[in-house]
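Asks: What follows is a predicted structure for the sequence shown.
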Amino acid sequence: MNNNPFAKLPEVEAFRLTSNDIAEGLPLPPQQYASGVEGGKDLSPHLKWSGAPEGTKSYAVTAYDPDAPTGSGFWHWAVINIPANVTELPTGAGDEHGSGLPQGALQLPNDARLERFIGAAPPAGHGPHRYYFVVHALDVEDIGVDRSATPAVLGFTMLGHTLGRAVLVATGENK
């Protein structure tokens, strides 16, 4: 599996992303799976970041599965306009109300067209999937995408505004 979603994007400064819920290279816990999967709760994971580049004016957070059998992967979550002074989101911040998000932050519709985090649900027997949780440090306070925009449109819009990227990749499988 070498389809890195950032391979063809301009290189940017890396910074640190950690979580109390998920860990680099390890399987997602049941609570980060979709509600239709045994034990799944559609709970967005805790995320904490540090060391963002100087000049950061806001953040965007995305969760993406490049291994989904769609030809284009699957976007699980996208949050925009997180103020630069915010460096942590609690577990469950991505519920349908965005109750754990800071004021001014917006959730865009994911690939299920829901304005919330939707957990992992790899097809049974499809093998392991990678889940990229990413914090994008941006040089603008408002990325300027419509609240109904897709995460792909967000990615395109961020192209010229990304100063840095913090990435944590967890795995998931439904045997």
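Replies: The structure has been received and is ready for your questions.
Asks: contacts and neighbour counts: CA atoms only from here.
Replies: Fine.
Asks: Just the helices from this structure, written as ranges.
Replies: 151-158 (DSSP state H).
Asks: State the distance from N20 to G55.
Replies: Applying CA to CA, to the nearest Å, the value for N20 to G55 is 27 Å.
Asks: And here is the other one:
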Amino acid sequence: MAEDPYERFGAVPQFTVTSEDVADGHPMGERFRAAGGNLSPQLSWSGFPPETKSFAVTIHDPDAPTGSGFWHWAVYDIPASVTALERGAGSGQASLPAGAKQLKHELRDVGYTGAEPPEGTGMHHYNVVVHAVDVDHLELDPESTPAVLGFNLHFHTLARAVIVPTAAFDDDL
């Protein structure tokens, strides 16, 4: 299990996230990258606290040369009865479970945008995080950024599950 990238803000219990598509510490397949298909990976989770009322899923690249990283996906208000997102769920609202909401990623489109590290920036790590949330709905403006979602999750996360796949520009491998 990957380290919790949020632990420095206060540790919470961990649960398990798995994927048919990405693995902790391993390179992302081409179809999950921006130039190769731009599909969000399949994710499944288990072992979360019984008092969980909803989930949020975020994918963030802290290695992006921006000073603040790069948000690739932010989904929240996933009903507590849902324990998986299918491959490609980030391609549109119709692909998500009823009630779930997506925010715009760094390129200002709603949904998922794949990994595409710039040349010369080395290996990037993609924090794929499932947050078990203590409320059914987070009261967010639909134009909020993923960072605002993260701020709200700080106060509402019961537990987290993390996997960290990687990617690099072809010449940096």
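Replies: Sure, I can see it. As the structure is a computational prediction, the values presented were derived from the model and not from experiment.
Asks: Can you show me the strands along the second structure?
Replies: 16-18, 43-46, 54-61, 70-79, 84-85, 101-102, 124-125, 127-133, 157-163, 166-167 (DSSP state E).
Asks: Of the ones you listed, which is nearest R8 of the second structure?
Replies: strand 157-163 (13.3 Å; CA to CA).
Asks: Give the equivalent position in the second structure for F156 of the first structure.
Replies: The criterion is TM-score structural alignment: under it, F156 of the first structure has F151 as its aligned partner in the second structure.
Asks: quick one: contacts for D111 of the first structure?
Replies: 74-76, 150-151 (CA atoms under 8 Å, 6 or more residues apart in numbering).
Asks: Neighbour-wise, give me the winner out of those.
Replies: H76 (28 neighbours; other CA atoms under 10 Å).
Asks: Per the alignment, name the residue of the second structure opposite that residue.
Replies: Using TM-score structural alignment, H76 of the first structure pairs with H72 in the second structure.
Asks: My understanding was that its match contacts G114; is that so?
Replies: Yes. Applying CA atoms under 8 Å, one finds H72 of the second structure in contact with G114, separated by 6.6 Å.
Asks: Give me the contacts around stretch 26-41 of the first structure.
Replies: 21-22, 42-45, 118-121, 170-173.
Asks: thinking again about what came up before, how much space between the match of H76 of the first structure and H105 of the second structure?
Replies: Counting by CA to CA - H72 of the second structure and H105 of the second structure are separated by 5 Å.
Asks: which residues do the two both contact?
Replies: 112-113.
Asks: Drop anything exposed from the contacts of stretch 26-41 of the first structure.
Replies: For the contacts of stretch 26-41 of the first structure, a burial check counting by 16 or more other CA atoms under 10 Å picks out 21-22, 42-45, 118-121, 170-173.
Asks: hang on, W71 of the second structure packs against A64?
Replies: No. Checked against CA under 8 Å, the pair W71 of the second structure and A64 is beyond contact range at 9.5 Å.
Asks: M158 of the first structure contacts I143, correct?
Replies: Yes. Between M158 of the first structure and I143 there is a contact under CA under 8 Å: 7.1 Å.
Asks: contacting residues for the closest residue to T18 of the first structure other than its chain neighbours?
Replies: Using CA to CA, 6 or more residues apart in numbering and skipping the chain neighbours, the partner closest in space to T18 of the first structure is K48 (5.3 Å). For K48 of the first structure, the contacting residues are 17-19, 87-89, by CA under 8 Å, 6+ apart.
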